[in-house]
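**Student:** heads up, no residue letters with this:
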């Protein structure tokens, strides 16, 4: 019954309407495929243990050993150098965030100083609530690790 109606409709409309229907039908099928397959999941961000970033720490990300160290006390609104050492890294960047607090963009690209050592001049924003609990989300090539730390 529906096919008969469709055949009559198709014979009565022009070619532009047929092209529109074909486009809508293909769009609907593509949307359905996207819903059924779903979006690829974001990779899980590994959390590293680093009790004192100023003293330095080592952690493993996938198969890569990473060493992170600040050049002194970490305080808000006071610049400090952060050094990341990782064998074979091609690109290193970091973002500093607080859980549940929008502090504005705080992203830094590290510069290769020699071989496997990367350095960035970092300055944390001040939190008006006085919080000092931070997460550094470290990006090494296509991998991410979250490093919780506390500022002074």
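**Tutor:** Okay, I see it. Note that the coordinates shown come from a computational prediction; the quantities given were computed from them, not determined experimentally.

**Student:** only C-alpha atoms from now on, for both contacts and neighbour counts.
**Tutor:** Fine.

**Student:** outside of the helix ranked longest in the chain, which residues touch it?
**Tutor:** Determined from DSSP state H, the single longest helix within the chain is helix 15-37. For helix 15-37, the surrounding residues in contact (C-alpha atoms under 8 Å, 6 or more residues apart in numbering) are residue 10.

**Student:** next up, a second structure to put side by side with the first:
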């Protein structure tokens, strides 16, 4: 083995070790921080288009409402209200939009706290090249010690 090949092998080995050690931390950072995840289950029949949908756990309740219509490439409002003992400790609320079994890219929108205690923001969805419009809004709520998530399915207009 030449000296250059040996150095390249050592560099690749160190890079592999670094990825193995730091990848879980990077993943936790991308997922919104530390703390256990509590999944809140909403009514599966509820659709948050122009109507309020809720999900609750023992210490946090989430109510979400999207705009009356949601179309690709047109901004629409996202409104979230929180209730329960954990609501006072919330540090951030994000709206993530995903399409099941289809990678549509990273669609994260941070919501801003309002004086009335609600969280508001705007979101924008891309056009699906396969013509699909079945989306899921995954709300992520972060407190100092716990992450909460609730999923709300809906159909966007085409």
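**Tutor:** Good, I have the coordinates. The structure presented is a predicted model; accordingly, all values stated were derived computationally and were not measured.

**Student:** where does the TM-score land?
**Tutor:** Superposed pair, TM-score by TM-score structural alignment, normalised by the length of the first structure: 0.65. Supporting alignment: 111 aligned residues with a C-alpha RMSD of 1.9 Å.

**Student:** got the residue ranges for the strands in the first structure?
**Tutor:** Remark: strands assigned in the first structure by DSSP state E are 46-47, 57-61, 64-70, 80-86, 92-97, 107-109, 111-114, 117-122, 133-140, 143-150.

**Student:** from residue 38 of the second structure, how far out is residue 61 of the second structure?
**Tutor:** Distance of residue 61 of the second structure to residue 38 of the second structure, computed by C-alpha to C-alpha, to the nearest Å: 12 Å.

**Student:** with neighbour numbers in mind, choose between those two.
**Tutor:** More neighbours surround residue 61 than the other of residue 61 of the second structure and residue 38, with 20 against 15 (other C-alpha atoms under 10 Å).

**Student:** which position in the first structure aligns with the more buried one?
**Tutor:** Here residue 61 of the second structure is matched to residue 65 in the first structure, going by TM-score structural alignment.

**Student:** the helix or strand residue 18 of the second structure falls within: how far from the chain's middle?
**Tutor:** In this assignment (DSSP states H and E), residue 18 of the second structure forms part of helix 3-30. Distance, stretch centre to chain centre, for helix 3-30 of the second structure: 28 Å (C-alpha atoms, centre = their mean, to the nearest Å).

**Student:** residue range for stretch 98-114 of the first structure in the second structure?
**Tutor:** Against the second structure, the aligned range for stretch 98-114 of the first structure is residues 99-115 (TM-score structural alignment).

**Student:** and the most centrally placed residue in the second structure, how far is that from residue 125 of the second structure?
**Tutor:** Geometric centre of the second structure, nearest residue: residue 96, 3.3 Å, by C-alpha atoms, centre = their mean. Look at residue 96 of the second structure and residue 125 of the second structure: by C-alpha to C-alpha, they are 10 Å apart.

**Student:** do residue 99 of the second structure as well
**Tutor:** Note on residue 99 of the second structure: its distance to residue 125 of the second structure, by C-alpha to C-alpha, is 11 Å.

**Student:** ok, now residue 61 of the second structure?
**Tutor:** Relative to residue 125 of the second structure, and taking C-alpha to C-alpha, residue 61 of the second structure is found at 26 Å.

**Student:** next one: residue 14 of the second structure
**Tutor:** Taken as C-alpha to C-alpha, the span from residue 14 of the second structure to residue 125 of the second structure is 40 Å.

**Student:** swap in residue 4 of the second structure?
**Tutor:** For residue 4 of the second structure relative to residue 125 of the second structure (C-alpha to C-alpha), the value is 48 Å.

**Student:** contacts for stretch 81-90 of the first structure next, please.
**Tutor:** Here stretch 81-90 of the first structure makes contact (C-alpha under 8 Å, 6+ apart) with 64-71, 116-122, 140-141.

**Student:** with that, I have no additional questions.
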